[in-house]
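> following is a predicted model, sequence given first.
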Amino acid sequence: MLFKKKSYLILLLGLMMVVTSACGLSTETKQDVEADEYIILFNDENLENAIRSEIDKEEGDIFLADVNDIEELILRDKEIKDITSLSYFSSLERLCLQNNKIKDIGSLAKLSDLELLNISHNQIKDISPLTEAKEIKEINAESNMINDISYLTELENLETLNLRDNQIMDISYLEGIDDAKIKVLNLSENEIEDISALSNLTNLTAVGLNNNQIEDISALAELKNLQTVSLANNEISDLKPLLNLNNITDLYLRGNNLDLSEGSETLDVIKKLRERSYIVEFLN
């Protein structure tokens, strides 16, 4: 009886090993294999070709050792769809992937050393994997399909953020971004109405809010470090909050609900702004 139980256990363990192998899961991890022996497999031929060009290796397997020390990759305009294999590029600090066909950036969650990321002009909706990029300072995610930016509150080192031309309506989460860091913010060409969350970002030097649905700009009044303000093509009629800002050099107001008639309050505000040597564009 004991022999039968042992035989059954041995058989069961054998079946488990077969199933594990069939699912493509190995009991041997990359930590168990030397970097010059661990082969990186690519799901995207265009990405593989770009990497081969980068490491000057036209043929043969690509090993972990081949990419371990790469700190920068510029992979724009490569027709790349799948970037899963980039999870092995653990030393990456600067990654440019603009103008591709990428939808999923889950693999970027493993790139903890990233400082600069350009994923503009792709088909990305979910940016939650970026919460793991704790060192990141600059993100360009222009022209994607992003609507949820709540995940960005965890990026305490973020200084520059470009989310122009997405599907963003709610920016209240920006209140959670460390106001000692972020300096440049571009939210133009979205669907934003309420910008009150920006009042917390007191170190902003440039803000882009063109082509939204903004009426109230009072949140900008406390942003004393602002130098460039772009507010074109909104629904703004009251410019008085801008009189509180003394460091602006460039101000764009074209395409708003401004009363520019002779003697109007708006025209008086614009005159005062120009007297401060502002470059003010306001004509509709």
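Yep, that arrived.

> make it CA atoms for all contacts and neighbour counts henceforth
Will do.

> longest single helix anywhere in this protein?
The longest helix of the chain (DSSP state H) is helix 2-22.

> so how far is that helix off the chain centroid?
48 Å (C-alpha atoms, centre = their mean, to the nearest Å).

> going along the chain, name the strands of the protein.
Secondary structure of the chain (DSSP state E): strands located at 72-74, 94-96, 116-118, 138-140, 160-162, 184-186, 206-208, 228-230, 250-252, 279-281.

> please name whichever of those is nearest to T266.
strand 279-281 (12.8 Å; C-alpha to C-alpha).

> ok, residues contacting that closest one?
T249, D250, L251, Y252, L253, R254, I270, L273, R274 (C-alpha atoms under 8 Å, 6 or more residues apart in numbering).

> among the residues you listed, which two are most distant?
Among these, T249 and R254 lie farthest apart (C-alpha to C-alpha), at 16.0 Å.

> which residues touch E193?
Applying C-alpha under 8 Å, 6+ apart, the residues near E193 are M169, N212, Q213, I214, E215.

> would a markdown table of those with distance to Q227 and neighbour count be doable?
Formatted as a markdown table, the contacts of E193 follow (distance: C-alpha to C-alpha, whole Å; neighbours: other C-alpha atoms under 10 Å):
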| residue | distance to Q227 | neighbour count |
| --- | --- | --- |
| M169 | 25 | 18 |
| N212 | 20 | 21 |
| Q213 | 22 | 19 |
| I214 | 20 | 21 |
| E215 | 21 | 17 |
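
> how far away is the residue nearest to N157 when sequence neighbours are not counted from L152?
Leaving out its chain neighbours, the residue that sits closest to N157 by C-alpha to C-alpha, 6 or more residues apart in numbering is K137, at 5.4 Å. Computed as C-alpha to C-alpha, to the nearest Å, the K137 to L152 distance reads 11 Å.

> compute the first-to-last residue distance for stretch 90-103.
First-to-last residue span, stretch 90-103, C-alpha to C-alpha: 21 Å.

> should've said stretch 179-186
Stretch 179-186: ends 16 Å apart by C-alpha to C-alpha.

> now it: buried residues?
D179, K181, I182, K183, V184, L185, N186 (16 or more other C-alpha atoms under 10 Å).

> and the comparison structure, right after this:
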Amino acid sequence: MAEGTDAIEIKHDLEELDLTSSHLPDLADVEFPADLKGLDLTTNRLRELDTKILVLTGLTTLSLRQNILSDVSRLRDAAFKSVLVELILQDNHIQEIPPLQGFTSLQRLELSYNQIQSLLPLQSLDNTALCELYVANNAVTAIEAVQQFTNLRQLELGSNKIRELTGLEALTGLQELWLGRNRIAHISGLTSLGALRKLSLQSNRLTSMAGLQHCPLLEELYLSHNGIQRLEGLESLPKLRVLDVSSNRVAEITGVEALSQLTDLWLNDNAIESLADLAAAAGGPTGGTLTTLYLAGNPAVDKAGGHAAYHAAILEMFPNLQQLDDEVL
């Protein structure tokens, strides 16, 4: 705000205020109504938490996304801590998760794209209401301090430095688990995650699919960019609609015929030698449900006798196909 300009006037009957992209370096010229419930300060230039925010008693949603905050520990003094439902601190310079004692109503916590190294400070969050937790694109090395969040439905920890699937046993209601771009070598720790619908372990260090048998309700499975050599355990995933095993080392297509609800199959960039491998899948329920298939980058495609012959062979197997590789049919 330029020096000498009038303060931003806000009507006192306004419950939600959106100051997105207002180029604010601070809040010196902003006055907030005492009964404000929603505040969005996304994409500004704020370096610290202003007392004007902390004294608000009725705030239920607060977004400070895309600022240049490095220390948000002053949240421990917030007057709204017992009523805040959504806290978004994504895309700042935060190095440590702030103290969250007393945030008993918090349901969504967004901390992605920061510089956080540990989840242990989450132990201070003394509530079981949390449904969504996002700490992607940080430097977290282990899954810790999440066991108390027994109502958690979505957990996003992609693009960190996690090596093992541990600390998830109490999250029996978890529906989405996103762990792409980590350092995980084995699928484990999913024994109690029977409610899981979506699982992403792409761009890790997997060589096997073993360990998925405890997730019978799984609908979407993303395992691309690993070192998986064969498809296995698919018979225990009858609800699967999306299977992505692209960019692996799979040489044979097995078990896909058991997936009676499969619509999307990504097998591109593997080591599949023959289109005949798809015959079993085409002859089962999958033959009628599959609408998207990616096979490019396999030796079988080069051996098919050209583009037209390749398309004809695949469409004969899967008559309801709507997309083959990057081409809409």
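Great, that's in hand. In this text the structure is predicted, and so the values were computed from the model without any measurement.

> that older thread, just the contacts of E193 of structure 1: which are in helices?
Going by DSSP H, the helices hold none of the contacts of E193 of structure 1.

> got JSON lines for those residues, with distance to D61 of structure 1 too?
Below are the contacts of E193 of structure 1 laid out as JSON lines (distance: C-alpha to C-alpha, whole Å):
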{"residue": "M169", "distance to D61 of structure 1": "46"}
{"residue": "N212", "distance to D61 of structure 1": "49"}
{"residue": "Q213", "distance to D61 of structure 1": "52"}
{"residue": "I214", "distance to D61 of structure 1": "54"}
{"residue": "E215", "distance to D61 of structure 1": "57"}
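
> how about D91 of structure 2, what's its partner in structure 1?
Using TM-score structural alignment as the criterion, D91 of structure 2 maps onto D77 of structure 1.

> just confirm its match contacts Q98, I think it does.
Yes: counting by C-alpha atoms under 8 Å, D77 of structure 1 does reach Q98; the two are 6.7 Å apart.

> more neighbours, the two?
Q98 (24 against 13; other C-alpha atoms under 10 Å).

> the more buried one pairs with which position in structure 2?
Match for Q98 of structure 1 (TM-score structural alignment): S112.

> list the contacts for its match?
L89, Q90, D91, Y134, V135, A136, N137, N138 are the contacts of S112 of structure 2 under C-alpha under 8 Å, 6+ apart.

> let's see that with 7 Å instead.
Q90, D91, Y134, V135, A136, N137, N138 (C-alpha atoms under 7 Å, 6 or more residues apart in numbering).

> got the contact list for the aligned residue in structure 1 for the third one?
Put plainly, it is Y134 of structure 2. Counting by TM-score structural alignment, Y134 of structure 2 lines up with N118 in structure 1. With contact set as C-alpha under 7 Å, 6+ apart, N118 of structure 1 has these partners: L95, C96, L97, Q98, I139, N140, A141.

> correct me if wrong: the first one contacts E72.
Yes: with contacts defined as C-alpha atoms under 7 Å, L95 of structure 1 counts as touching E72 at a distance of 5.8 Å.

> the two: which is more packed in?
Taking neighbours as other C-alpha under 10 Å, L95 of structure 1 and E72 compare with L95 leading, 20 against 16.

> what distance do you get for that one to P241 of structure 1?
From L95 of structure 1 to P241 of structure 1 the distance is 38 Å (C-alpha to C-alpha).

> go on, L204 of structure 1?
Applying C-alpha to C-alpha to L204 of structure 1 and P241 of structure 1 gives a distance of 16 Å.

> in terms of neighbours, single out the busier of these two.
L204 (25 against 15).

> list the contacts for the nearest residue to the more buried one once chain neighbours are set aside?
In this structure, L204 of structure 1 finds its nearest non-sequential neighbour in K183, 4.0 Å apart by C-alpha to C-alpha, 6+ apart. For K183 of structure 1, the contact set (C-alpha under 7 Å, 6+ apart) comprises E159, T160, N203, L204, T205, A206.

> likewise for A281 of structure 2?
V256, E257, G287.

> between those, which is closest to L212 of structure 2?
Nearest to L212 of structure 2 among these, with distances taken as C-alpha to C-alpha, is V256, at 14.8 Å.

> thinking again about what came up before, roughly how far apart are the match of Y134 of structure 2 and E142 of structure 1?
9 Å.

> ok, E281 of structure 1 next?
From E281 of structure 1 to E142 of structure 1 the distance is 24 Å (C-alpha to C-alpha).

> tell me which of the two has more neighbours.
E142 (24 against 16).

> what's the match for the more buried one in structure 2?
For E142 of structure 1, the residue aligned by TM-score structural alignment is G158.

> likewise for I195 of structure 1?
Applying TM-score structural alignment, one finds that I195 of structure 1 aligns to M209 in structure 2.

> E232 is in contact with its match, correct?
Yes: between M209 of structure 2 and E232 there is a contact under C-alpha under 7 Å: 6.1 Å.

> filter the contacts of K183 of structure 1 to the buried ones?
E159, T160, N203, L204, T205, A206.

> list the contacts of the nearest residue to D126 of structure 1 once chain neighbours are set aside.
Distances taken as C-alpha to C-alpha, 6+ apart place I146 nearest to D126 of structure 1, at 6.5 Å, with adjacent residues excluded. I146 of structure 1 sits next to I124, K125, D126, N166, Q167, I168 when contact means C-alpha under 7 Å, 6+ apart.

> what's the spacing between the last one and I217 of structure 1?
Read it as I168 of structure 1. 18 Å.

> try the second one
From K125 of structure 1 across to I217 of structure 1, the span is 28 Å (C-alpha to C-alpha).

> what do you get for the fourth one?
Between N166 of structure 1 and I217 of structure 1 the distance, using C-alpha to C-alpha, works out to 21 Å.
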